[in-house]
Structure formats: structure tokens, C-alpha cells
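Enquirer: Provided below for reference: sequence and predicted model.
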Amino acid sequence: MMRGDDVEQVQTFLNQQGYDVTVDGILGPETAGAVRDYQEDKGLSVDGVVGPNTREEIKKDLGIEDVRHEIYFHDTEKVYWTDNTGKIIKSWQASDDIIGGKNREGETRESLPAGEYIATGYMTGINYGRAYGTGYIDTGDSRGRDIHGGGSRLTSKDEVAQDFVNKVGAYAPRQELLPTYGCIRMHNEDVEELCNLISDEGNNIPLHVSETIEINDDKIINYTQ
């Protein structure tokens, strides 16, 4: 589904082609009507939706490219969703606090290290259990240090189904961000939103985990790892 800057780009294009539409970033009836007129003129299926065929036709006419988004995380405990220039579109609270000790292989537990990853989002519902909550983002880390919600201490084993239905405990929209064994934890409703953004774009989104980050005018202009 198109959002924000993508919609404005299409609206601007339609205006340039002579289809009268307000450039406001809102995919409303006016924009859908202009898209239908464009589709009819181009001999496309007329449905008012900028699907793959319509998008490809627009690209042919003007060379419009899809905006590729990226994710950033650093130890100020924020996750950022940006466009491919670093412009911050959305940010969420997160925590990389860890439970000390060693893992099953005898390695000291550590948070997801600074580095480059590829993110894939999953809406998990109740399926991954109380420790992970309702959304899970696979980072590809070799030790399974990923991004998720939940918190096993917030819900007992006997109350999983009940708490999931009632959206409380480990399944509350904004549950307490308990320490993990190395993963990044987000509020359930936030990780769900991020999962949807990732999957809307076909997954495989670049994830930058950084030691420092520099932001100016709501844009990430530099980071170190």
C-alpha cells in the first residue's frame, strides 16, 4: 500500500500529466479518480489502485522509483524507520537491556551487536509464545538476537490464551519492556506496526545497528558501528 511520500510522488506525476489532483500525500477519492482516468487512458485495468502494472506504467512515463526504506537502532533505545535518504518517518521506544549470564553454548550473553542486518517481519499473534509477544522481526543474527515484543514474566504459562484474548500481560499493546537474553524488545503494538511496514515492502529491509547516531532536522546524517 502506498504511503506519504509515495502518494505525493504519484500525485505530482498525475498533475504533470494533466490529471487534476491535490498533492497532499493522502490516498483519497480524488487521487483514486485521477488514477482511474490515467489507467483508462493507458489501456490498463481501471480500479483506481496503483498496483504493479500501473506503477510500472508510471515508471515508463517518468522513471519513478520505489522508495526503499531502512531501519536504525542504537543505544538511546530508539528504533527509527527512514526513507533511503535517512529522513525519519517514524520512531519507537525499544530496549536492549539483557539478562546477564551465559547462553547454552557457554557464551556470555550480549545484545545484538552493532553491524548491518537484513530485517524480515512476522505478525505472530499467540504462536511464538509469551516471551516474544505478537510481532517478531528476524535480523538474521547467527545467535538469534532479533526484535520482538512480549515478556514471559508478564504472563503465566496457564494464562497465555486468556491474556492474549484480553490483550494484557505479555500481550498488552504497551507491555513493560523487560530485559531479554540479547534481543531488542519493543512494545507489542509498535513491533506490529514495524512488522507491517517491513512486510508491505516485501521484507529484506536494511537494518543498521549503530554505536552512535547523528540526527539533524529529523534526518539521520551519520552513524558509526
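Expert: Looks like it came in fine. Numbers count the residues shown, from 1 in each chain.
Enquirer: contacts, neighbours, all on C-alpha from now
Expert: OK.
Enquirer: And Leu207, how far from Lys90?
Expert: Leu207 is 14 Å from Lys90, where distance means C-alpha to C-alpha, to the nearest Å.
Enquirer: Comparing these two, which shows the higher neighbour count?
Expert: Each of Leu207 and Lys90 has its neighbours counted (other C-alpha atoms under 10 Å); Leu207 has more, 21 against 13.
Enquirer: here comes the other one, which I'd like you to weigh against the first:
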Amino acid sequence: MAGIQSEYHRTQHIGWLRAAVLGANDGIVSTASLILGVAAASATQSAVLVAGVAGLVAGAMSMAAGEYVSVSSQSDTEQADIARERHELATDGARELAELAAIYVRRGLDTELAHQVATQLTAKNALEAHTRDELGISDAVSANPLQAALVSALSFIVGAGLPLLTVWLVPYASLTPVVAGTSLLFLVMLGGLAAHMGGAGIVKGIFRVTFLGALAMACTAGVGWLFGVAL
């Protein structure tokens, strides 16, 4: 109907939002953990900074490559299913129409109405109807490998840059507590922002991001301290 505007749904951004949160979280946690581990092993401030920069570059490339390969595999699976559905529509349209109608019956429509809906949607765009309602694939949530790779790499760089900036600015004597404290603050901010953008509870989002990040940093610092003592 004219005048009806499309509603905003958060799932429209689920692809890049997931990659952004994952990249930023990994950037903060892995880089801060690396910094704390190297610092705990009694390394110099310049060595800690070099290790952090190397971790940033390696992590960003790894995140981009990993996201691209992972999401490409998902996209390949989706395209294979769509190609199979296209072939089945071309070779056995009647069975596919009945299959689509059966889906609507299971969702609560009576048989006659379900058949009418299936017929009308098939007449408009049969492949789109089957892709969405049979396969569960839509434009809003379909895989985009390049987008996921770029967003993940950029967000990793931003996340990793925060603890690196802290190392560069603070005196070496207070490096460990300041990096740990600021990194936890960054994780709190990330958890809250991600929860807000995803429509989830703020407290829950902050807790699950911050707790696991703190655990990772503590474990890495412990490893660095043990090696530092051994050396």
C-alpha cells in the first residue's frame, strides 16, 4: 500500500556488525594480552611496542583472511543450494509449488490459502520465494565475504590501536596496570556499544565481552611472568 514505509530491522546489518564486534574485540584482547605477556617477561618498552605493532599487523591480516575464507565457504554453500533450487524449479515446478504451499501450511495457513499464496509468489518470483521460505536465505543475512573481511580487519586495527596507544603514552613503570585497566575499559565500551546496536541487554553484553577478555589477558600475563622468571 502507498504511504507505508519499510521498518528498520537490526538483522539488516547482522553481517557487518558481527564482523566488526569480533574484529574489535579480538584486536583489544589479543594485542593487550600480547603486550602484557611481553611486559611481564621484563622486556623493554620499545620491545613491547614492536611486539604490539607486529601483533596488530599479523592479527588484522589473519582476521581478514579468516573472515573471507569462512564467509566465502558460507556463500558457496548458499549459492549451491540456490542453484539446486533453480534446477528443481525448472524441471519439476509442480512439486516445488506443492512444497512451498506445505511450508505455509506448517506456518499456520489453511491448505487453500497456502496454495494461493504459493501460486502468487511463484508467479512473481519463484526462486526468491523458495530461497527465502524454503532455504532461509535472504538479502539481509546473506554472506558477503569481502565486506566481512574488510570490516573485520579495520575493526581489529582500531581495537588493537587502543592498547598500543596506551603503551606509547604511559611511562614504562606503570605500563602493565594502565594497559590492563584501559583495555578492560575499552572492552566495557565495546560490549555496551555492541549490545546497544544489536538490541540486547547492555549489562549482559558488557559482562560477556569483559569477562572473557580479562581472562585472556590474565592468562597471557601469567605465561609471560613464568617465562620471565625462568629466564
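Expert: In hand now; what should we look at? Just so you know, these numbers come straight off a predicted model, no measurement behind them.
Enquirer: What does the TM-score come to for these two?
Expert: Overlay of the two chains. TM-score (TM-score structural alignment, normalised by the length of structure 1): 0.23; 92 aligned residues with a C-alpha RMSD of 6.1 Å.
Enquirer: Off-centre distance for the strand or helix carrying Gly37 of structure 2?
Expert: Assigned by DSSP states H and E, Gly37 of structure 2 belongs to helix 14-40. Relative to the mean C-alpha coordinate of its chain, helix 14-40 of structure 2 is positioned 12 Å out (C-alpha atoms, centre = their mean, to the nearest Å).
Enquirer: again, but for stretch 29-48 of structure 2
Expert: 27 Å.
Enquirer: first to last residue in that stretch, what's the distance?
Expert: Stretch 29-48 of structure 2 has its terminal residues 15 Å apart, counting by C-alpha to C-alpha.
Enquirer: Run through who's touching that stretch.
Expert: Stretch 29-48 of structure 2 is contacted from outside by 49, 51-52, 55-56, 160, 163-164, 167, 172, 176, 179-180, 183, 213-214, 216-218, 220-229, using C-alpha atoms under 8 Å, 6 or more residues apart in numbering.
Enquirer: Can you give me the buried ones in it?
Expert: Neighbour-count burial for stretch 29-48 of structure 2 flags 29-42, 45, 48 (criterion: 16 or more other C-alpha atoms under 10 Å).
Enquirer: Please enumerate the strands of structure 2.
Expert: With DSSP state E, there are no strands along structure 2.
Enquirer: where do the helices sit along it?
Expert: For structure 2, applying DSSP state H gives helices covering 14-40, 45-91, 93-106, 111-133, 145-169, 175-198, 202-230.
Enquirer: Please identify the buried residues of the third one?
Expert: Okay, so that is helix 93-106 of structure 2. Glu96, Leu97, Glu99, Leu100, Ala101, Ala102, Ile103, Tyr104, Val105.
Enquirer: I'd assumed Ile198 was in contact with Ile71 of structure 1.
Expert: No. Using C-alpha atoms under 8 Å as the test, Ile71 of structure 1 is too far from Ile198 to be in contact (9.3 Å).
Enquirer: Touching both of those two, which residues are there?
Expert: Ile205.
Enquirer: what's near enough to touch Gly23 of structure 2?
Expert: Met63, Val151, Ser152, Ala153, Leu154, Ser155, Phe156, Gly159.
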